[in-house]
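K.L.:
This is the structure alone, sequence omitted:
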């Protein structure tokens, strides 16, 4: 979305937090950039440059404000809605693809030349993929410096820097503080932490309002025992990451989500944080969504009763796609049982430092070769699950952050046994398409029979409409858990 100068100025003067993440305010006289809601006195309009990203500000020599920490704002909701090349690139950059595979790897995944990717991203974001990745690298280093006792050399390596000197230079340029000065803010490590795990505590910001009930309720009610649990007021789950396993605990709070991450390898921190933000839909713009949907008088009372409702996504799109097919035409309880059996038989076992989680859901390649006695289900669904698993393992079907949503839907429908309900459920939960709409879902159909057919102005937010429709039912997926769930 292109914002006018007048809109940006109005957002800055009113300190409107809704625009945090949409742009940054770069002050030419001080060479500092801020988020729109910065509490500092706004500068004169003729001294401000409005830039599309923190990376663009850093590339122009601006330093992050120490009061509002603009590098720690929620991500732009624009990438959640769009399915064009830049949006797909940004989702992959956030997932750490540039750090792991470079710009060449990013271009291979998107099917365009690296020169074209560089051009289109720079045109819209004011900085290229490497600069965007460097900005994320600096934020990762800052988190590790402030929340762990790791030596700076190890942090430089974990954050993706080639040397401690390059990390020092980037940190000093980005934050106007040295790593030693940032380290002074470090929280002490807990003596009980097992040495095999790196524990990191942080807060995930989001745009308000935030209605946590259906997100956490759905994740817990459908959670796979051993992979997910609710413990001490937090949703916990295992993570399959690039360099090793991880575990995350997410606890809802009024203005953030308290987060504890346990990692085998701290190089996975950026990816883990990005996937947790996607899981809880924290980069959404709830006021824009609610305002658009509230124009329908049938939805207005639902939205007024639960403003800021989010769509529960996933930390592992492949896992979610397999679980949706695994749960076709059976109850939630039965789907959990099947997934737990599959994990116990074929998943990777882990030790949990803070709960009773036991393993990672098996990979698509492993599921494709699963023996019959593990897949205790009808023959047709067994065939469908194996066909999908093989297509995912062979990358014939792409459910990654950089997937083309239209193409993925088409490929899914080509799999025998996968119909519209599964396709739209995968689009909503695994791909994060905000307009995914499981119109054939039994509960959705019954509610629509009562309130009337979908309206054209529900688009592109029909995934959020689905959450509001489901919330009219008295089901455990709509309620924040109040007691500890079994492992």
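P.N.:
Perfect, I can see it now. All values derive from a computational prediction rather than experimental measurement.

K.L.:
CA atoms for contacts and neighbours, from now on please.
P.N.:
OK.

K.L.:
Strands of the protein, start to end?
P.N.:
24-27, 32-34, 48-51, 63-64, 198-205, 228-231, 234-240, 245-252, 256-263, 348-349, 359-360 (DSSP state E).

K.L.:
which residues are contacting the last one?
P.N.:
Translated: strand 359-360. 226-227, 238-240, 343-344, 347-351 (C-alpha atoms under 8 Å, 6 or more residues apart in numbering).

K.L.:
let's go with 6 Å and repeat that
P.N.:
By C-alpha atoms under 6 Å, 6 or more residues apart in numbering, the surrounding residues in contact with strand 359-360 are 226-227, 347-350.

K.L.:
Of these, keep whichever come out buried.
P.N.:
Buried members of the contacts of strand 359-360, counted by 16 or more other C-alpha atoms under 10 Å: 226-227, 347, 349-350.

K.L.:
of the contacts of strand 359-360, closest to residue 258?
P.N.:
The closest of these to residue 258 turns out to be residue 227 (C-alpha to C-alpha; 19.7 Å).

K.L.:
Let me see the contact set for that closest one.
P.N.:
Contacts of residue 227 (C-alpha under 6 Å, 6+ apart): 237-238, 357, 359.

K.L.:
Same check on residue 267?
P.N.:
158-159.

K.L.:
and the angle from the longest helix seen in the chain to strand 198-205?
P.N.:
Identified as the longest helix of the chain according to DSSP state H is helix 129-147. On the basis of axes from the mean of the first three to the mean of the last three C-alpha atoms, to 10 degrees, helix 129-147 is oriented at 110 degrees to strand 198-205.

K.L.:
to the chain's geometric centre, what's the distance from helix 129-147?
P.N.:
Taking C-alpha atoms, centre = their mean, to the nearest Å, the mean C-alpha location of helix 129-147 is offset from the chain mean by 17 Å.

K.L.:
ok, structure two:
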């Protein structure tokens, strides 16, 4: 996208928010980079440079705009639409793998050498994995500075910085302001939140069919782990350094997110998993435009634009729920009373004694369903365990996040096809590619 200069210029001149996160626009004369929808008057084309990531803009010496806050843009939809090495790497980086395991750990999860991963990521994104993770740390630091009373020295380590000095230097470099000044400015606009709770805004691209998305989550809520109450979806989260409780409420311009964490180092991972659960980095305009090309589907899309695929915070959790249903809670970790949420969902390692082939394969890592997994390989592994196509595609859609996952044998899809007069679903669905998972949301 960033290499298509004319298209980028049109987006910047139109202040088109649909392209926020797709690329970043940097102004040579000011040394600032912005999101495409920044409200300031666009500069001359000769003074603009375009970058695929915030890390690339920072690496070129630009600092983030204080007005449009480009670091808070929705993520690029590309990383959830593709299954190649770079997209898988970006999903893993967002989940905090580089901060926890370094680039060698990232490469090991991807099945490539460190050199191959660094070369391919840098070639496409203009920055290596470490720089991208650093940009993410800066964003997490800003959130902690602005939304919590945590001492700045503790913020530094919670955000993943090795020292307070590195934290101070990075914040000044990226935002052109010291952490203390950043906190002082934020106090004027802080949202009220309960003690120990982070009040955040999760941005998304318009439109968003929140009724369908949250309706599905509410209908499938697992008592003790999840609940729907007073227009808010709440659940517990098992995280790398501890656990968290999140409350998500849809608002017209963003998702209101109230997050309580045992360990603040889990902030980036918790946000990434909430965004993945709600499919917030999707590009609904591109999806709906493609689905509207089918005259049969067009009225459904026109009636409910912006449908998302309700996903999951953990692929392994989704699979265990398919196998055990509500009984899964019995094996979870009990928590102190938390206003209706009583358990963390169990880890697959604790379920291995049940001797269920699929769960055992997950526990023994015979099947890789992680955020950086290869979708085609995961499908092959699941089929080798004897799972039918319908089940495999349900896992690919909801757990892996493949936007084209689809099964014509799904009973709800077949019923909708008969109602709409579609005689051969498999053949007809070719018109919906590569967004068949989203088409299924209109049919089920």
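P.N.:
Looks like it arrived, so ask away. A quick note: this is a predicted structure, and the numbers were derived from the prediction, not measured.

K.L.:
Export the contacts of residue 227 of the first structure as CSV, with columns for neighbour count.
P.N.:
Compiled in CSV, the contacts of residue 227 of the first structure are given as follows (neighbours: other C-alpha atoms under 10 Å):
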residue, neighbour count
237, 28
238, 24
357, 22
359, 26
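
K.L.:
could you dump the residues you listed to JSON lines with distance to residue 396 of the first structure?
P.N.:
JSON lines is the format used below for the contacts of residue 227 of the first structure (distance: C-alpha to C-alpha, whole Å):
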{"residue": "237", "distance to residue 396 of the first structure": "28"}
{"residue": "238", "distance to residue 396 of the first structure": "26"}
{"residue": "357", "distance to residue 396 of the first structure": "31"}
{"residue": "359", "distance to residue 396 of the first structure": "27"}
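
K.L.:
Return the member of those residues nearest to residue 152 of the first structure.
P.N.:
residue 238 (27.5 Å).

K.L.:
Translate that closest one into the numbering of the second structure.
P.N.:
Matched across to the second structure, residue 238 of the first structure falls on residue 236, judged by TM-score structural alignment.

K.L.:
number of nearby residues for the spatially closest residue to that match that is not a sequence neighbour?
P.N.:
In space, and not counting its chain neighbours, residue 236 of the second structure is closest to residue 245: 4.5 Å by C-alpha to C-alpha, 6 or more residues apart in numbering. If you count neighbours by other C-alpha atoms under 10 Å, residue 245 of the second structure ends up with 21.

K.L.:
What's residue 245 of the second structure aligned with over in the first structure?
P.N.:
Residue 245 of the second structure maps onto residue 247 in the first structure, by TM-score structural alignment.

K.L.:
For that match, give me its contacts.
P.N.:
By C-alpha under 6 Å, 6+ apart, residue 247 of the first structure lies in contact with 237-239, 261-262.

K.L.:
That one and residue 262 of the first structure, how far apart?
P.N.:
5 Å (C-alpha to C-alpha, to the nearest Å).

K.L.:
With residue 71 of the first structure instead?
P.N.:
23 Å.

K.L.:
More neighbours: these two, which one.
P.N.:
When neighbours are counted by other C-alpha under 10 Å, residue 262 comes out ahead of the other of residue 71 of the first structure and residue 262, with 26 against 23.

K.L.:
What residue in the second structure is paired with the more buried one?
P.N.:
Residue 262 of the first structure maps onto residue 260 in the second structure, by TM-score structural alignment.

K.L.:
Not counting residues beside it along the chain, what's closest to the residue minimising distance to the centre of the first structure?
P.N.:
Centroid-nearest residue in the first structure, with C-alpha atoms, centre = their mean: residue 278, separated by 1.5 Å. Take residue 278 of the first structure and drop its neighbours on the chain: the residue closest to it by C-alpha to C-alpha, 6+ apart is residue 313, 6.4 Å away.

K.L.:
tally of neighbours for the one you found?
P.N.:
26.

K.L.:
where's it relative to residue 242 of the first structure, distance?
P.N.:
For residue 313 of the first structure, the distance to residue 242 of the first structure - C-alpha to C-alpha - is 20 Å.

K.L.:
where does residue 36 of the second structure sit relative to residue 10 of the second structure, distance-wise?
P.N.:
For residue 36 of the second structure, the distance to residue 10 of the second structure - C-alpha to C-alpha - is 9 Å.

K.L.:
does residue 33 of the first structure really touch residue 25, like I thought?
P.N.:
Yes - counting by C-alpha atoms under 6 Å, residue 33 of the first structure touches residue 25, with 5.3 Å between them.

K.L.:
Show me the common contact partners of those two, please.
P.N.:
In contact with both residue 33 of the first structure and residue 25: no residue, using C-alpha under 6 Å, 6+ apart.

K.L.:
Once you drop chain neighbours, what's closest to the alignment partner in the second structure of residue 199 of the first structure?
P.N.:
Mapped onto the second structure by TM-score structural alignment, residue 199 of the first structure lines up with residue 197. Sequence neighbours aside, residue 260 is the residue nearest to residue 197 of the second structure in space, at 4.7 Å (criterion: C-alpha to C-alpha, 6+ apart).

K.L.:
The one you found: what's it in contact with?
P.N.:
197, 244-245.

K.L.:
What remains of those once you look at the first structure?
P.N.:
Using both residues aligned by TM-score structural alignment, their matches' C-alpha atoms under 6 Å as the contact test, the members of the contacts of residue 260 of the second structure still in contact in the first structure are 197, 244-245.

K.L.:
Closest one of these to residue 114 of the second structure?
P.N.:
Among those, and counting by C-alpha to C-alpha, the member closest to residue 114 of the second structure is residue 244, at 31.9 Å.

K.L.:
so who does the closest one touch?
P.N.:
236-237, 260-261.

K.L.:
If you drop the residues flanking it in sequence, what lies closest to it?
P.N.:
Once flanking residues are discounted, residue 244 of the second structure sits nearest to residue 261: 4.4 Å by C-alpha to C-alpha, 6+ apart.

K.L.:
What's the local residue count around the one you found?
P.N.:
21.

K.L.:
The one 5 residues further on now?
P.N.:
Residues lying near residue 266 of the second structure (other C-alpha under 10 Å) number 23.
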